Every structure is written in C-alpha cells, then in structure tokens.
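Asks: Need coordinates for the following:
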Amino acid sequence: QPLSLLTLWNIIGSGIFISPKGVLEHAGSVGFSLIVWVLGGGICALGSLCYAELGVTIPKSGGDYSYVTEIFGGLVGFLLLWSAVWIMYPTTLAVIALTFSNYVLQPAFPNCLPPYIATRLLSTICILLLTWVNCSSVRWATRIQDFFTIGKLLALVLIIIVGMVQICKGHYDALEPQAAFEFIREPSVGQIALAFLQASFAFSGWNFLNYVTEEVVEPRRNLPRAIYISIPLVTLVYTLTNIAYFSSMTPEELLASNAVAVTFGEKLLGMFSWVMPISVALSTFGGINGYLFTSSRLCFSGAREGHLPYLLAMIHLKSCTPIPALLVCCTATIVILCIGETHNLINYVSFINYLSYGVTIAGLLYYRWKKPKLVRPIKVNLLIPISYLVFWAVLLGFSLYSEPVVCGMGLVIMLTGVPIYFIGVQWEDKPQRVTYLGQKLCYVVFPQNDPSETEPLTEKSDL
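Replies: Have a look, this model is predicted:
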C-alpha cells in the first residue's frame, strides 16, 4: 500500500542511529532495551489509532495543531504551535545535525570523541547550507530529499543483513537470556521512563498522515490500514537493527561508542567499513533537509492563521519559499545546537512531544463527551485512548522526576506562550504592523531577491 510505505518511510529515519545508546544506558540491560523498543512500537500503534479517529472526525490537515485548536480553543492550540516552533523542530534538527557531524568526524578520531568545537561547527555549516538551499528553491530541496533518503535504507539493510549473518555463525553471546538480562546497573522507574523517551525519538513521525488528512483518499479505510502495516514493520526493523548491533558489540562497547553504526561497521565490514558512516551521513543530511522543509511550513501556517508574527507568513514571489520562517528555524536550531548535548536534547524534545500527544488524545475523550452524537467514521474502543493516557501520565511523571531540569525547562518555555498569546493574538488593537525590516533582512541575506518581491499571503492579525 503506497500510504503505508509513505508512513513507513517517514518514521524510519536517523533516530535509529541515535537512540540505541540512550535506550541501553537508561534500560540497564540488553534484554530490557529490546523490550523497550517493542513496547515503544506498541504505544505508537495505540496513539496512531487515536489519531486516525481524530483525523476523520476533524478532517483538517495540520495534525495536532488543528485538532487541539478545534477542541480546546486557540490558547491550547497556540501553546502546542509555540512549543513545536521553539522546541520540537529546532531541537530535533539540532540532534540530527549533531549526529551527522559525529558520523562524518568519527572515522577521523577512531580512539576518542570528535572535538566539541568541530562537531558544532560542522553541524552549523550543514544547517546554514540547507537553509540556503531551502530558501533558494523548492525544487532543490525536494531533489536533495529524494537523493539522500537512499542513505538510511542502505545503512539499515547492511546492519540487519550483516547482523543476521553473525547470529547464524553463532555470535550471539550478548543476546542469550542469562547475559541479556544481566543489568549493567539496576534501572529505576524513572530511568525506564527515560529509556522510553529515547526510543520515542526514533519512532517520531507516526502521526505524519494527520498533517495531510484532507489529501488522503478514503481515510476511513486507508488510515487504519496504513497503521496496521507500517507501525509493526517499523518496530520489526528497529528491533532487528538493535539485535544486529548486539551480535557483534558488547553493551559496554555500544555505550562507549559515539557513532554506533560506525563502530559496528569497523568491527564487521573490514575494508568496506567506510560505507557505514557515508550511509548514515546521507540519511541524516536528508533528515535535516526534510525537517527544515516541514518546520518552516508549520511556521508559515501558524502565521497565516494569525498565531505567529505576520513576517513568518511572507514568501518570495519568484522562489515561492518562506524565507523568514526558514531563517527563524535556522536561528533557533543553531542556538540549541550550541547549548545542548545529544542525549539530553532527545529527552528534552521527546518529553514535549509526548506532552503534545497526550493533550491531543485527551482531546479525543473530551470531544466524545462534548459531542457524543457527532458522526465518527472511525471510532476506537475507549480502552485505547485511556491506556495511552495512563502510560503517558506515568512516563511524563517519572521523566520529570528523573530529569527535572531538562524536562522542566521545556514546560517553562511552553508556558511562556501564554502571555505571548494574549498580547499577540487576543489583543486586536495593536499598532500598525511593520514588515519593512523583515523585507530588508531577506534582501541582505539573499541580495538577488528584491525586497519588494517578498510579500505576505495573509490578512490575519499577528504579533
């Protein structure tokens, strides 16, 4: 099914090359980390079914933002948009960019971690380059995406095949039950919660179809089918990838590695070990491009609805690219890139992601109560959203307890959106909007574009 493949392709990304180390570190053992990967896929399936009901009940593209705004009103929708623009997308971009630089630089530093300055500098150059590409041409951006997606397929196929060959040869000591459940350290409930947050980063994207619900043909039939096919396949691929890692690496080796797939390739691929860092670099480079493309469009959509500054709803008439939105995404990503460490950033963004998912699924239950007679082409059993929310509450509660600073900072940034909403959106008698500064900014960055050719596409109120 093309829709299933689209979902599958959107979920499987650079996260599987980033999260295994964090999952193992917090889970405490090989066996328990594999259980986390399998259960993580099951939780995503529950959430996807809830989103399928919302998608056909509120047939608007835009996913969480559209549903929450419709159910709870503008303030809650704005807070979700605010957290996505300033936390979720920039932090995800920062994590993928750091992974890109680590995989590119690791072969040059085989016996130690790449220098901090080198990884940040290369990540920043990558972000700036792809921002320029996305500002210059939509066609270039989409062609880069098409070409570089081969990286993740090549890397995962190589890892799984080589790992299965190793297991067939009898190299599975770390996977035997007695060794697999030998804890490196006894995990607390809080650490297990953080392991799920690390795994959820790799599964992010399962709600992708809800952003294009209006374009899905026969969503009542095709949305559940896409979920039933894609989520189990992703879970299988991720579990097999982790099993393959443990076929040739001890838990200590995996935890000591800064680029797990590179270490795996060096141990098993011999003279062809260079294939692995190149494949992962291709995958992450394409991932950065894709997130820049989608995050800038979210900024653009929020500005068009009057929930973000008017400047972000401006596009260039010739290139048809949202230049101001792209510059905002680029700037926020570089700031986060310079102040965070990869696995802390994953906890940070995954906490906010789960918070958004939980609020959205709570909206499903509220909508059932508020409009019980509304026609729902897909109606899931109540146990599904309730089970998800119970897991959600436990996960977020213990994550906040274990990492109060990392997770609490995300909550604080989200809540800063409350005064911004009342000043910027609710206050209707604001002074005359000033767009000339934004036009001049675009002109300075892209001098070939006349500032008069960058104009807004909305009449909505703004900041």
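Asks: CA only for contacts and neighbour counts going forward, please
Replies: Will do.
Asks: Just the element for Ile315, please.
Replies: Per DSSP states H and E, Ile315 falls inside strand 314-316.
Asks: swap in Ser295?
Replies: helix 275-304.
Asks: so Ser14 touches Ser283, yeah?
Replies: Yes: counting by CA atoms under 8 Å, Ser14 does reach Ser283; the two are 6.1 Å apart.
Asks: Find residues that contact each of the two.
Replies: Common neighbours of Ser14 and Ser283 (criterion: CA atoms under 8 Å, 6 or more residues apart in numbering): Lys152.
Asks: got a list of contacts for the strand or helix carrying Val412?
Replies: Using DSSP H and E, Val412 maps to helix 404-415. Under the criterion CA under 8 Å, 6+ apart, residues 79-80, 82-83, 87, 344, 347-349, 351-352, 399-400 lie in contact with helix 404-415.
Asks: ChimeraX command for the buried members of those?
Replies: Restricted to buried positions by 16 or more other CA atoms under 10 Å, the ChimeraX selection for these reads:
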select :79,80,82,83,87,344,347,348,349,351,352,399,400
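Asks: quick one on the thing from earlier: what helices or strands is the helix or strand following the helix holding Val412 leaning on?
Replies: For helix 404-415, the following helix or strand on the C-terminal side (DSSP H and E) is helix 417-421. The contact analysis (3 or more CA pairs under 8 Å, 6 or more residues apart in numbering; DSSP states H and E) places helix 417-421 against helix 74-83.
Asks: tell me the angle the helix it packs on makes with helix 404-415.
Replies: Interaxial angle of helix 74-83 relative to helix 404-415 (axes from the mean of the first three to the mean of the last three CA atoms, to 10 degrees): 130 degrees.
Asks: To compare against the first, here's the next sequence to fold:
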Amino acid sequence: MQLSREIGFFHGNIFLLSIMIGSGIFVSLKGVLKYSSLNIPVSLSIWAACALLNMITALCHAELGTTFPRSGAPYYFLKRSLGSSVAFLSLWIKLFAFSLGIGALNLLISSYIIRPFYAGCPAPELPKKCLALTMLWSLGILNAQGMVTVAWFQTISTLVKMAVLCFISITGIAPLVTGKKENLARFENALDAEFPNASQVAEALLQGFFAYSGSSILINLAGRDKNPAKNIPKSLITTISGVTVIYLLVNISYLAVLTPKEIISSDSVAVTWMDKVFPSIQWIISLGISTSLFGNTCSILVISRIFYTASQERQLPLIYAMLSNHLCPAVAVIQIVLLSSFIIIPSGLINLIRYVGLMGWTISGLQMIDLLKLRYQDSNLHRPYK
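Replies: Just a heads-up that it's a prediction; the model follows:
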C-alpha cells in the first residue's frame, strides 16, 4: 500500500490555516509583549517582522516541496543534499519540536476549558494537565482514522476558529473606529514606553515566530497534494498574508480593551478580554476557542508522515512505515502521542514556546543552507517553482 494524493487547493489552505492559527495567537501575545518591555509599537512591529520572516522561509521551502513532491520532503531533501547524518539530526529535532508544540497546544486548550470554573484565581495544574492528556489521546485516535477524516474535521474547526478571531477583531476595533475615548487613550502614550534591548528582541522574535509556525505543513505533505507545483506556492502566499492581517487586528483588539500589564498577567488572554467586553457570554468564547484549537490535529499528521518517510529511507525501524487499513502510519502516531504525553506532565507554556521557536529556527537554517547548496551543485534540476 502507498499514500495516495488526496489534498487539493481548498484542503491545503484549510490545513495551513488550521496549523498556523493555533495556540500561537492566544498565548504568544503575552510573550511578545513581555519581551518587548510592554512597548505596544515594538510589539506590533515584532509581529509584522515575524510574518515577513515566515513568508520568506515558507517560499524557500516551497521550492523544496515542488522539486521533491513527496511526503516528508524537507527530510528527504536534507538527506539527499547534506547527507544521512544531518537528515538524522533534523529528524530528532523535529520529533522533539513537534512534540513540544503539541504539548503546548493541549495545555492551552485545557486552560481555556478550565478557566471559567476558577474565576478570579489561577486554575490548579493537576486538572489542567489531566485534561490536556485526555485531549491529546483523543487527537491521536482521530489521526489514526486517516487523511480524509482529519481533513473534514480540520475544515469544521478552522471555520469555528476564524469566526472567533473575526468576532474578537471586529468587537475590539469598533470602539477605535468610532473614536471612543477610553479605548483610544490606551494608545496615546504608547511611544513613551521603554524600549527592549537586543536579547529581549531576540526572545520576542522566538515567541512571535511560534505563532506563525506550521507553514511547512504543505511541504511535508507534498506527496499527498494533487498538484503540488501549482497549489503549494499559491496557498502559502494567500494564507500567510491573510493570517498576518488577522494577527495584527487581534493584537490591536486586545490592546484596545486590556492594558499590557493585564495581558501578561492573564492565564487566558481571550477570556480576560471577554470579561471586559461581554462578561455574560464568557463561556461561549471559551468554548469556541477550545473547540477550534482542539481541531488542530495537523502537527500529529505531519510528524507521523516524516516518520513514515524516514522509515522508508531506513533511518528508523521499518515498523514506522507500516500503514493501517485507513492508510495511516499508526505506529508513528502512537509514538508521537506517547512522547507528547511525557512532555506535558512537567512543562509550562512559555518554556515550551521558547524551545519550539529555537528548534524551528535551527531546522530552517539547515534547510536554507541545503537550498543554496543544491542551487550550486545541481543548477539544472527541474524546479517547477523557484
């Protein structure tokens, strides 16, 4: 049995939207603002800079996915160009990076679900982590049902997620447009705030880059795309541009209602924002965010396919290349769920985000070096997109 090409332009955009608009916009805002020294203009500039860096990186990766349209294309690309040792190193970096990201996502979802039960005080860690583990294993079972099931589940959850973010954006920005003094006053002295130093800017970039992470999903799933040469570049340009606009609008909406100190002291920024705007429907927004984030199953999908490719290349045991009746590498899915479970138990969100960002930059750096090397060594290689 082989993995078939089942992803078109629509589901490619859905996967990309779903994995990019994940836990980042709901938790990275605190980290970016904190390491920007609570400086609003610097914070918004960091978000824009991360978007630009992510677009450049994603378009470079698009060349990999269209030149080598197969599952786990970046891994295969590294092995072909820089050798087996570098590819093996990248495989283990990705294993831990994806596992950390999956753990952070499930911790965030559980904090949003539990938060309304502990109004006015922080939620205890034990029930939060137990709920996170329950959701993680549910996502593992869902992924084992195959690509088509995951694709339609992603479609529904992404529509819910977009509806929640549009509601937050419109509701928070409307008072600014109408000239409401209370909201406008929050931006009047923004330029007087303290400027961060170089190390703080670097930390803020790591936090912000986490919110845009996931753009490589289409490259990792290039072997499942019906027309990778056409769909991958087009999806990346349109989706990343749209996500950037949404992120900036949501940031402005938060800052129009909450002070920077209120944002960084909140466990769940969106719920705190809702307390100020519509306290009577706090449960609705909390449930909407939890539902939309729970549908973010793409990380498990991606890393299991990388395991599948590495197994075929004989860098992992052959059992990871075995497919279930749903054409899913089920053993790889179980491995990821187990590792993410061990990571959730002792960890906190901010540290998880820092580690994921650092690993993401490391992998991107390796792939940029690889891309330039292949341009030099194999300049005549057919590249549908360059």
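Asks: Give me the TM-score for this pair.
Replies: Scored against TM-score structural alignment, normalised by the length of structure 2, the superposed chains reach a TM-score of 0.88; 373 aligned residues with a CA RMSD of 2.4 Å.
Asks: quick one, what contacts the aligned residue in structure 1 for Val333 of structure 2?
Replies: Per TM-score structural alignment, the equivalent position to Val333 of structure 2 in structure 1 is Leu326. By CA under 8 Å, 6+ apart, the contact set of Leu326 of structure 1 is Thr131, Asn134, Cys135, Leu292, Ser295, Ser296.
Asks: now do Val302 of structure 2
Replies: So Val302 of structure 2 contacts Gly72, Ile217, Asn220, Leu221 (CA under 8 Å, 6+ apart).
Asks: where along the stretch 251-400 of structure 1 do the helices fall?
Replies: 251-256, 260-268, 275-304, 323-339, 342-370, 383-402 (DSSP state H, counting those that start in this stretch).
Asks: Identify all contacting residues around the second one.
Replies: Taking contacts as CA under 8 Å, 6+ apart, the residues outside helix 260-268 of structure 1 that touch it are 17-18, 21, 103, 106-107, 159, 162, 245, 248-249, 254, 257, 272-277, 280.
Asks: Of these, which qualify as buried by neighbour count?
Replies: 17-18, 21, 103, 106-107, 159, 162, 245, 248-249, 254, 257, 273, 275-277, 280.
Asks: follow-up on the earlier one: in structure 2, which residues correspond to the helix holding Val412 of structure 1?
Replies: With TM-score structural alignment applied, helix 404-415 of structure 1 matches no range in structure 2.
Asks: distance between that helix and the chain's centre?
Replies: 18 Å (CA atoms, centre = their mean, to the nearest Å).
Asks: Which positions in that helix come out as buried?
Replies: Val406, Cys407, Gly408, Gly410, Leu411, Met414.
Asks: which one of those is nearest Ile231 of structure 1?
Replies: Checking the buried residues of helix 404-415 of structure 1 against Ile231 of structure 1 with CA to CA, the nearest one is Cys407 at 26.8 Å.
Asks: Show me the residue at the heart of structure 1, geometrically.
Replies: In structure 1, the residue lying closest to the centroid (CA atoms, centre = their mean) is Ser204, at 4.7 Å.
Asks: residue contacts, it?
Replies: Contacts of Ser204 of structure 1 by CA under 8 Å, 6+ apart are Ile11.
Asks: Likewise for Val234 of structure 1?
Replies: Val234 of structure 1 neighbours (CA under 8 Å, 6+ apart): Leu8, Ile11, Ile12, Gly41.
Asks: what lines up against the second one once you look at structure 2?
Replies: Under the alignment (TM-score structural alignment), Ile11 of structure 1 pairs with Met20 of structure 2.
Asks: now do Arg304 of structure 1
Replies: In structure 2, Arg304 of structure 1 lands on Gln312 (TM-score structural alignment).
Asks: hmm, back to that, any idea how far Phe351 of structure 1 is from the residue nearest to the centre of structure 1?
Replies: Ser204 of structure 1 is 12 Å from Phe351 of structure 1, where distance means CA to CA, to the nearest Å.
Asks: Mind giving me the packing neighbours of the strand holding Ile315 of structure 1?
Replies: So strand 314-316 of structure 1, by 3+ CA pairs under 8 Å, 6+ apart, packs with helix 323-339, strand 454-456.
Asks: what's the closest of these to Tyr436 of structure 1?
Replies: The minimum distance between Tyr436 of structure 1 and these falls on strand 454-456, with 9.9 Å, by CA to CA.
Asks: residues in structure 2 matched by the closest one, start to end?
Replies: Under TM-score structural alignment, strand 454-456 of structure 1 corresponds to no residues of structure 2.
Asks: neighbouring contacts of that strand?
Replies: Tyr310, Leu311, Ala313, Met314, Ile315, His316, Leu317, Gln439.
Asks: how about CSV for the residues you listed, with neighbour count added?
Replies: Formatted as CSV, the contacts of strand 454-456 of structure 1 follow (neighbours: other CA atoms under 10 Å):
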residue, neighbour count
Tyr310, 26
Leu311, 27
Ala313, 28
Met314, 26
Ile315, 21
His316, 22
Leu317, 15
Gln439, 22
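Asks: Please convert the residues you listed to JSON lines, extending it with distance to Val56 of structure 1.
Replies: Listed next are the contacts of strand 454-456 of structure 1 as JSON lines, based on distance: CA to CA, whole Å:
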{"residue": "Tyr310", "distance to Val56 of structure 1": "31"}
{"residue": "Leu311", "distance to Val56 of structure 1": "32"}
{"residue": "Ala313", "distance to Val56 of structure 1": "28"}
{"residue": "Met314", "distance to Val56 of structure 1": "31"}
{"residue": "Ile315", "distance to Val56 of structure 1": "31"}
{"residue": "His316", "distance to Val56 of structure 1": "34"}
{"residue": "Leu317", "distance to Val56 of structure 1": "34"}
{"residue": "Gln439", "distance to Val56 of structure 1": "39"}
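Asks: Widest-spaced pair of these?
Replies: Tyr310 and Leu317 (16.4 Å).
Asks: corresponding residues in structure 2 for stretch 343-356 of structure 1?
Replies: The aligned range for stretch 343-356 of structure 1 in structure 2 is 350-363, by TM-score structural alignment.
Asks: Report the mean deviation for that stretch after fitting onto structure 1.
Replies: Compared with structure 1 after the fit, stretch 350-363 of structure 2 shows a mean deviation of 0.7 Å (mean CA distance after the TM-score superposition for structure 1).
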